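Student: pasting the structure only:
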């Protein structure tokens, strides 16, 4: 399907439907994965600030039948008037801030500090009754409880963490890598809570933005593609039609499953089909992705 406005994050929710965020409109839509039919699931969330071009509703996740939205780059530090954090969807038009991640970031800045004090949160992942959140600007993964407590789970060097996946207690993180997002810096790493370091799972894809498990615990990642910007262009997307869906192999490399893709932002896997969301407001399917189970990285979970 097509016609969304700057689609960003995604999740599988009630009815096994695909839920996708539209940051520019402060909206989450529900997409029927069989027909592509689109309906508005939630609206009225803080929208992206037009002058910035990124931010707003970045991701959506469900606990049971309740949806939660991750909102970033809408605070006073960037000229906005809203709170940065996780919002619970209470009705199709109302929501409640349950965790003020912006306030946590202001009170607990990374070392060294970065130029957006409230951070740039990218992905939201359900985890042990609460959530994990990546901050691609502050280079860390946060843990957030349903009663609003925020803590730092792990901090990284300048690697730009993006997408998240979980197997047992092991957390998998996609890394876009620092500017200029070279392919050797596009990695998937894994860690367990309490660890101060992460281990490399696979590397070699440009500007990774998501990671998901498919059948047989095969691990897939989403590469946005070739980035042709320069210093000072942080947050700008890759070049059109240079992205790809890749599979992690046991030898630590990636194999391209499908491409070229046009500036993908997130993906979900239902059965043996990947649903890829793009910045241009489209959702593409890639069928028969699994093949032999090359990527079982969770045998210790």
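Tutor: In hand now; what should we look at? All figures in this text were calculated on a predicted structure; none of them were measured in a lab.
Student: going forward, measure contacts and count neighbours with C-alpha atoms only.
Tutor: OK.
Student: My read is that residue 105 contacts residue 116, right?
Tutor: No - look at residue 105 against residue 116 with Cα atoms under 8 Å: they stay out of range, at 9.7 Å.
Student: which one of these two has more residues nearby?
Tutor: The neighbour count for residue 105 versus residue 116, taken as other Cα atoms under 10 Å, is higher for residue 105 (20 against 15).
Student: adding another structure so you can compare the two:
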């Protein structure tokens, strides 16, 4: 793709920019009575016509179950209105889909957002703040032959929006230094609500931005050539996944934490290739997704199909595999104790009972 070393711009979700060829029955379960005690397994109440019987209930995560397949490619996601799952459709679609948490039905939440000639461009992620939805749009603009804005769009209706922040222009006015890059407006990847505004990662310019609702864009954290991707926030701590460059991600990518007061960065965990998203589940247990093993041919190549994993972040900095065999996952969410995993090809998979005792069901 290039002979100079550059950020592995965007997980291996795509092939070269020149020639971008591309790169559950839902598990909804009732929350039954759960009791734990020292030396006692989880128990659930099972009612029959004549009695209530206490039975042992497994705390082992279930196997991945296919929920539904979306049309086209999918990237970021969020839990939004009424606790449903919302998924950004990348490429030319310009839409965000809503998946009903009760029955798995898919509907179009908004359409008419900017699409991109790049399969992983256009609407790449979605976030909610004060019951309003916001779309992150990237890989558009003059470099790609259109006049769209790379930035954050507030969703005003099913086919209307307002641009609230032009991140691409900020990138043009404040170019990165210390490494080679070729996309002048960057490649914004993930958006996360943060203190009345948003944090946004740029996997090509290796930065995390802070963006206000008034459109002010500032650098929250600047990295070396490590390709920041997924985001999560807890109190004063910001968690960032670092996919790494082509020379790095096929080995071990990283999860780091940023203290928003001191801005100190700490290595939190490593041990999986191309970690691209991170989310808290119940009990403040932290999970991440690895997109999979590198095909090993050229920078920008996709991960090998069906090599992705869902992993749990351990206190000692290691990762435990919860589910494997996933096909290039791009985003992770939790509803109750079930993981919802979105894949590059638009499939949604669930893994039930992810968190163990005392938080598992």
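Tutor: Here it is on my side, so go on. Everything numeric in this text was worked out from a predicted model, so none of it was measured.
Student: and for stretch 56-70 of the first structure, what span of the second structure is it aligned with?
Tutor: Mapped onto the second structure using TM-score structural alignment, stretch 56-70 of the first structure spans residues 122-136.
Student: Now that stretch: buried residues?
Tutor: 122-129, 133-136 (16 or more other Cα atoms under 10 Å).
Student: which residues in the stretch 1-150 of the first structure form strands?
Tutor: Residue ranges of the strands in the stretch 1-150 of the first structure, as given by DSSP state E, counting those that start in this stretch, are 10-13, 17-22, 27-31, 38-42, 56-63, 66-72, 85-91, 94-100, 121-127, 130-135, 140-144, 150-155.
Student: Could you identify the most distant pair in the buried residues of stretch 122-136 of the second structure?
Tutor: Taking Cα to Cα as the measure, these span a maximum distance of 20.7 Å, between 122 and 129.
Student: Tell me where the stretch 201-350 of the second structure has helices.
Tutor: Here the stretch 201-350 of the second structure has no helices by DSSP state H, counting those that start in this stretch.
Student: Make sure residue 65 of the first structure is actually in contact with residue 15.
Tutor: No - if you go by Cα under 8 Å, residue 65 of the first structure and residue 15 don't touch, sitting 9.7 Å apart.
Student: To which residue of the second structure is residue 221 of the first structure aligned?
Tutor: Under the alignment defined by TM-score structural alignment, residue 221 of the first structure corresponds to residue 288 in the second structure.
Student: Could you measure from the residue nearest to the spatial centre of the first structure over to residue 13 of the first structure?
Tutor: When the first structure is reduced to its mean C-alpha position, the nearest residue by Cα atoms, centre = their mean turns out to be residue 123, at 3.3 Å. With distances taken as Cα to Cα, to the nearest Å, residue 123 of the first structure is found 16 Å from residue 13 of the first structure.
Student: What does residue 143 of the first structure correspond to in the second structure?
Tutor: By TM-score structural alignment, residue 143 of the first structure lines up with residue 210 in the second structure.
Student: How about the contacts made by that match?
Tutor: 197-200, 217-220 (Cα atoms under 8 Å, 6 or more residues apart in numbering).
Student: Pull the most distant pair out of those.
Tutor: Greatest spatial distance in those: 197 and 219, 13.4 Å, computed using Cα to Cα.
Student: May I ask which helix or strand encompasses residue 292 of the first structure?
Tutor: For residue 292 of the first structure, there is no host helix or strand (DSSP states H and E).
Student: Trace residue 192 of the second structure over to the first structure, please.
Tutor: Under the alignment (TM-score structural alignment), residue 192 of the second structure maps onto residue 125.
Student: How much space separates its match from residue 80 of the first structure?
Tutor: 25 Å.
Student: Neighbour count: the two, which is higher?
Tutor: The neighbour comparison of residue 125 of the first structure against residue 80 (other Cα under 10 Å) goes to residue 125, with 21 against 15.
Student: in terms of contact, does residue 171 of the first structure touch residue 195 like I think?
Tutor: No - applying Cα under 8 Å as the test, residue 171 of the first structure and residue 195 come out as separate, 10.8 Å apart.
Student: So which of the two has more stuff around it?
Tutor: It is residue 171, of residue 171 of the first structure and residue 195, that has more neighbours when counted by other Cα under 10 Å, with 19 against 9.
Student: residues in contact with the residue lying closest to residue 119 of the second structure once chain neighbours are set aside?
Tutor: The shortest distance from residue 119 of the second structure to any non-neighbouring residue, by Cα to Cα, 6 or more residues apart in numbering, is to residue 91 (4.1 Å). Contacts for residue 91 of the second structure were tallied using Cα under 8 Å, 6+ apart; they are 73, 115-123.
Student: Could you count how many residues lie near the aligned residue in the first structure for residue 333 of the second structure?
Tutor: In the first structure, the residue paired with residue 333 of the second structure according to TM-score structural alignment is residue 268. The tally of other residues near residue 268 of the first structure (other Cα under 10 Å) stands at 22.
Student: Please report how far residue 268 of the first structure lies from residue 62 of the first structure.
Tutor: From residue 268 of the first structure to residue 62 of the first structure the distance is 14 Å (Cα to Cα).
Student: shared neighbours of those two, anything?
Tutor: Contact criterion Cα under 8 Å, 6+ apart; residues shared by residue 268 of the first structure and residue 62: 11-12.
Student: just checking, residue 240 of the second structure touches residue 253?
Tutor: No - counting by Cα under 8 Å, residue 240 of the second structure does not reach residue 253; the two are 11.1 Å apart.
Student: out of those two, which sits in the busier spot?
Tutor: Taking neighbours as other Cα under 10 Å, residue 240 of the second structure and residue 253 compare with residue 240 leading, 28 against 23.
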